[in-house]
Structure formats: structure tokens, C-alpha cells
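J.: With the sequence up front, the predicted model follows.
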Amino acid sequence: MTASAVRPARTGAVRHSVTRLSAVAGPLGRAGAVLLLVTLGALRLPQLMPGSPAVAALGPTATPEQVAAFEAGLGLHDDVLTAARHWLGAALHGDLGHSLTSGAAVTAELADRIPVTLELFLAGQLVALCIAVPVALLSAWKPGGPLDRVATAGAFVWLAVPGFVLGLLLIWIAAVQLRILPATGWTPFTDDPVENLRHLVLPALTLGLTEAAVFTRTLRGQLLDTLDQTYIAAARSRGMGTGRLLLRRALRPSSLPLVTLIGIGIGTSLGGSVLVETLFAVPGVGSFAAGAISSRDFPVIQAVVVISATAVVAATFVVDLLYRTLDPRIAHDHR
């Protein structure tokens, strides 16, 4: 190969590498900006709360001098940039502060609670997917049929039922009437796997049944669009079986919105599972945040807000990568 032929090849490779780097650097830069803004907003929470957090921590009998010393010790008198620099510096070393109510390290509390919330979230998503995927596939294959009409009506009913109503109904059936599952409480998996699963069933069903309605409607609509594509008709004309056609040709390109819902849900689950965790007395991040809000424990609230935002940003980045894997056309469009 001549030098004149090698030069364009090297130039093309360099351009391709630069394009790939820019495709990654852009989202990372935006993610960093979002996290910085969220951190600044979270650190302004004590100033936005009515009254003084020091009074909530020290009690109504605290003197003005004690309140001032408490606020100065926590850096509440610093400007937001100075407070952010100090907080981020400590956070990078694993120090997220201490709870104002219990005095425990927030990092240690979250380390115990995040696995619980993630386990509950994953179990709920598994329930939702086991229901939504087969129902959506069968409904989309014969739209307007009996199964499709029942699934559509059922999805609307589930969407109209509040989560706490569904949770109370499950408690009444499984814990009060049948007495086969505990109503509340939690057992770590490392202590007793069987009891852990027994305590997991009701909250996971509450989350999963609610999510299943959303997943079914989303996936069914996307499948209907996919099944109208030309390559699906060509596969049918070649005699491809129904199961293989749905699972290998239609499901993969139709699952992109579903991947988005699951990916974003991973991030929001850290702070968004307050209702279910409180209802079933699950010691996760949601119940931890709910207790911190009621007691004005702002170090805990700040940590939960920032960590939840970090999880959402990370999940969004991973979802973007999964998009390129599930549908190579997306990666082609970005080049």
C-alpha cells in the first residue's frame, strides 16, 4: 500500500476516534453540569426551609447563641459556592455529614439502605416485566382481539388505582385474610434469605403491578408500529413462526422506550419509593428520606437529593449506550 493510500486511512481513523470521544465527552459534560446545579440547589435547602434547622435539632429551648454556633459549625452562614466546595470535598472522601436526629454518619446509613431499595426496585421491575412483555406481545399480535381489549381495560384500571390503595389491598388479602405473608417489616437477605423473600413479596407486587400497566401500554404501542414495518411483512412472507417473529424481530427494536423507563426508574427509585417503603416499613432510602423531611434533617436530605440525581444521570448515560446496542441505527445517526 502506498503512502498516499495510507494517509487517508489514518485520517479517517483519527476522525472516527475524535467523533467517538466527542459523543462521550458531550453527555459527560452535560451530566457534570447537571450534578453541579443539583448540588448547589441541595445545599440551599436549609435557607429555603421555614425557620432554622438548628431549632429543629437543638429544640425550642436553645438560646440564640447556641443556634448561631450550631449554624456556624455546619457552615450555614457560608455562601453557596463555598458550601458546595466544602461539601463536595468531604463527599469525595466518603463523608456526607451526620444526621441531626441520630448523630449517625449519613454515609453509613445510606450504605445500609441503598441495597434494600435496589433489591425492592429490581424485584418490582421483574414482576412488571413478567406481566407486561407477554401481555403486550399477544395484544399487539392481534390488536382489537379479546385479550387486547381485556389488557387495555385492565391497564387503565391499574393506572387509576393509587399505589397505597393497591398496597393496602394486598396487605388485607395476604396478611390479614390468608395470613401467608407478613404485612410489614424487613429481614436482610444475608440474615435469612427465605424471610427476606417473604417480606419482599408484597412491596414488590405493589411496585410491579403499578409499573406493569405503564410497561404494557408503552410496549404495546411500540410493537404495533414495529409490526407495520416492511421487514416484518417480509419475514411473515418467508414463513417465519409467530414466536420467533415477535421475540427476535419485533421485541428488540420495540423495547427502547421500555429500557428508558427502567433506566430512569433505577435512579428515581432511590428517592421515589417513599410511599411503598413507608407503607410496608421497609428500611430503604425512601423511608429514610421521609423521616429526614419530617424532622428537618437537612444533611440526610441533601445527601439523598445529590445521590438520587447522580443515579438518574448515570442511568441516563447507560440507557443511551443500551440504545446503541439494541438499535445500531442510532449509533449510525450520531456519526
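T.: Looks like it arrived, so ask away.
J.: C-alpha from now on. contacts and neighbour counts both.
T.: OK.
J.: which helix of this protein spans the most residues?
T.: When the chain is parsed with DSSP state H, its longest helix is helix 3-43.
J.: name the helices or strands packed onto that helix?
T.: When contacts are defined as 3 or more Cα pairs under 8 Å, 6 or more residues apart in numbering; DSSP states H and E, helix 3-43 sits against helix 80-92, helix 298-326.
J.: Second structure for comparison follows:
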Amino acid sequence: MLKLILVRIARMLATLLAVSAITFFMLKLLPGDPINQIVPLEEIDNLELVAAKEREYNLHGSSIEQYGRWLWGAVQGDLGKAITQPKRVSEIIDDRWTITAQLALVSVFFSVLIALPIGIFSAYRQGRAEDKALSAALQTGLSIPNFVIGVFLILIFAENLKWLPATGWTRLSDSVSGNLKGVLLPALALSLANMAVFARLIRADMISTLQENYILSAKAKGMSDRFILFRHALRPSSLSVVTVIALNLGALLGGTVVIEQLFAIGGLGRQLYDAILRRDYFVVQGITVVIASVYVVLNTFVDFIYLAIDPRIRGRRH
């Protein structure tokens, strides 16, 4: 067991190293020199100033040397200095990540909250009219982009009913009620498509589980359908869902760009979008690496959850 955990952690660290290297060197391949954005055009011939700025922004030496220095700084929590803002990249991320994280968490919460009863009910009523109607509705939900859903939510709940704000974000520390009102619409816009995926997955796994011999034995013993569904079938049917939820949460951290733009939310997604437009390579690099790192860590965390949920996995050789 301990050996398996250590192997997973080693894989995670190797993946993080590969992600950071690929991101760093891919940005190096982009046209243009960052120093041209840092040094004013009229001072570009001032070699002393250029050399000083290159040292300040870790642009001196070979690309491998630059990556080595950047990696050493990243290990210590320093992701470099932003070009277009008088801040360190780590400060920018620290100021924005909680917004995107809350948006992603609330979105996943809504997805699971809606998908779980739909998936269980659809599996229980497999092949019947209710199941077919729900399957059609879920397929429709998968085909609608989240920004289209966001526009409709704004029109209905913000413009017509005036229940919730259309744009903006209030931090939880400033106002709990304001924060909850601000997070509802963007989180719902993000959650509906994911809800359809979760519900279909729960349905498929639940149908497979309900055909297992121990479920049939439980039915033969006269146990109620509700007891069988929630006591015997739900847990083994949750393995695939746990994986998708965790990976989806990691993907949402990088997939909120459009929704954050639509609802004017100043999270990591919007900051990444602005950094790309301004060609602030260091901010793009820092945010990309952080999002990828969260994704990889969550993937490893899912492996550990598997070990806890399904003891059979512990006996497998990896």
C-alpha cells in the first residue's frame, strides 16, 4: 500500500515537471521578445538598461538556464514578475484563484446535486418513458454551450425577474449574501452541461451494478428497492463519477475563461485572457502551470480515493 502511494506521488511530480517544462519552452517559441515590452522603444539601444531588465525578469542566459532559475523560484512559490503589472505573478494568482476555485466548486456541487437523483431514477426506470425523456433532455443539455446558457440565465433572472446581478463579483469576506447572489448564475451556467455528463455516467454505472449477483440476491431476500439502491448499488456505482468529478473540477479552473468574461468576474480565467491579449508571457505561464498542477494533483487524489472506495484495487500490481 505504501509503495503504491509513493509510486503515484512520484508519477505526479514527474508529470508536474514535464508540464512546467513544456509550458515554459512553448512560450519561448512564440514570436517576439518580451524585452521589447519591458524596455521603452526609445531606450531599446541602451544596452545597460536592457541587460538590467533581462536580469530582473530572468531573461538572461540560455533558455535552459532561464528554465532552471524559474523552476527553482517556482518551487519556492515565486513564479516571476509580470510584464504589464507592477506585481509578482504569484501575487496576481493569489489574489484571483479563490474566485475561480469557488466558482468551480459551486458549479460541481450543483452538477452533482442535480445529476445524482436523475441518474439513479433513470437507471431504476431503465427503458421506460421517464428514462427516455430524461435521456433526451440530458442529450440536449450536452449540446448547448455554457455561454449560451449563461446568456439565457442573465436574460431571465437578471434582466426580466431582477432577482440576481448580471455581472460582477462580491468577495465572501465582504458580503456573504452578495457573494452567493453573484456566484449563482455563472455556477449554474457552468454546471448544466457537466450535470448531463454526470447523470449519464451515474445511470450507466447504476444499470451495470443492478445486474450484479449480490443485487439480485438482495432482491430475492425481500429487501426494498430504495434500500438496495442507496445501500448496495450507489457506492460501487460511484467510482467512475468520482474520477470525472475530480478531473472536471481541475478542468473547470481553466475552463471558466468565457464565463468569467460573460459575467465580468475577475478570476484566473479572465486574468489569463487579459494576459494573452497583452502578451504577458510570465502571467500566462504562471497561471497555466498552476491550473495544470491542480489538475494533476486532483488526478492523483482520485487514485487515493479509489484505494479507499474499492479495496480490490489495492491488490492489483502497478
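T.: Yep, that arrived. In this text, all values refer to a predicted model and were calculated from it rather than measured experimentally.
J.: okay if I get the helices and strands packed on helix 3-43 of the first structure as TSV plus mean neighbour count and distance to residue 18 of the first structure?
T.: Below are those laid out as TSV (neighbours: other Cα atoms under 10 Å; distance: least, Cα to Cα, whole Å):
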stretch	mean neighbour count	distance to residue 18 of the first structure
helix 80-92	14	30
helix 298-326	20	18
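J.: would you turn those helices into TSV with distance to residue 132 of the first structure?
T.: Shown next, in TSV, are these (distance: least, Cα to Cα, whole Å):
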stretch	distance to residue 132 of the first structure
helix 80-92	40
helix 298-326	19
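J.: Residue 118 of the first structure: which of these is closest?
T.: helix 298-326 (11.4 Å; Cα to Cα).
J.: The closest one vs the second structure, average offset?
T.: Here helix 298-326 of the first structure, set against the second structure after superposition, deviates by a mean of 1.2 Å using mean Cα distance after the TM-score superposition for the first structure.
J.: and stretch 284-296 of the first structure, which stretch of the second structure?
T.: The aligned range for stretch 284-296 of the first structure in the second structure is 267-279, by TM-score structural alignment.
J.: Residue 325 of the first structure matches what in the second structure?
T.: Residue 325 of the first structure maps onto residue 308 of the second structure when the alignment is built from TM-score structural alignment.
J.: quick one: the strands in the first structure?
T.: Taking DSSP state E as the criterion, the first structure carries no strands.
J.: counterpart of residue 255 of the second structure in the first structure?
T.: Residue 255 of the second structure maps onto residue 272 in the first structure, by TM-score structural alignment.
J.: neighbours around that match, how many?
T.: 18 (other Cα atoms under 10 Å).
J.: who's in contact with it?
T.: residue 286 (Cα atoms under 8 Å, 6 or more residues apart in numbering).
J.: How about residue 238 of the second structure?
T.: With Cα under 8 Å, 6+ apart, residue 238 of the second structure has these contacts: 202, 205.
J.: do you know how far the closest residue to residue 97 of the second structure other than its chain neighbours is from residue 109 of the second structure?
T.: Distances taken as Cα to Cα, 6 or more residues apart in numbering put residue 268 closest to residue 97 of the second structure, at 5.7 Å, once the chain neighbours are dropped. For residue 268 of the second structure, the distance to residue 109 of the second structure (Cα to Cα, to the nearest Å) stands at 20 Å.
J.: ok, the two, which is more surrounded?
T.: residue 268 (28 against 17).
J.: Good, wrapping up.
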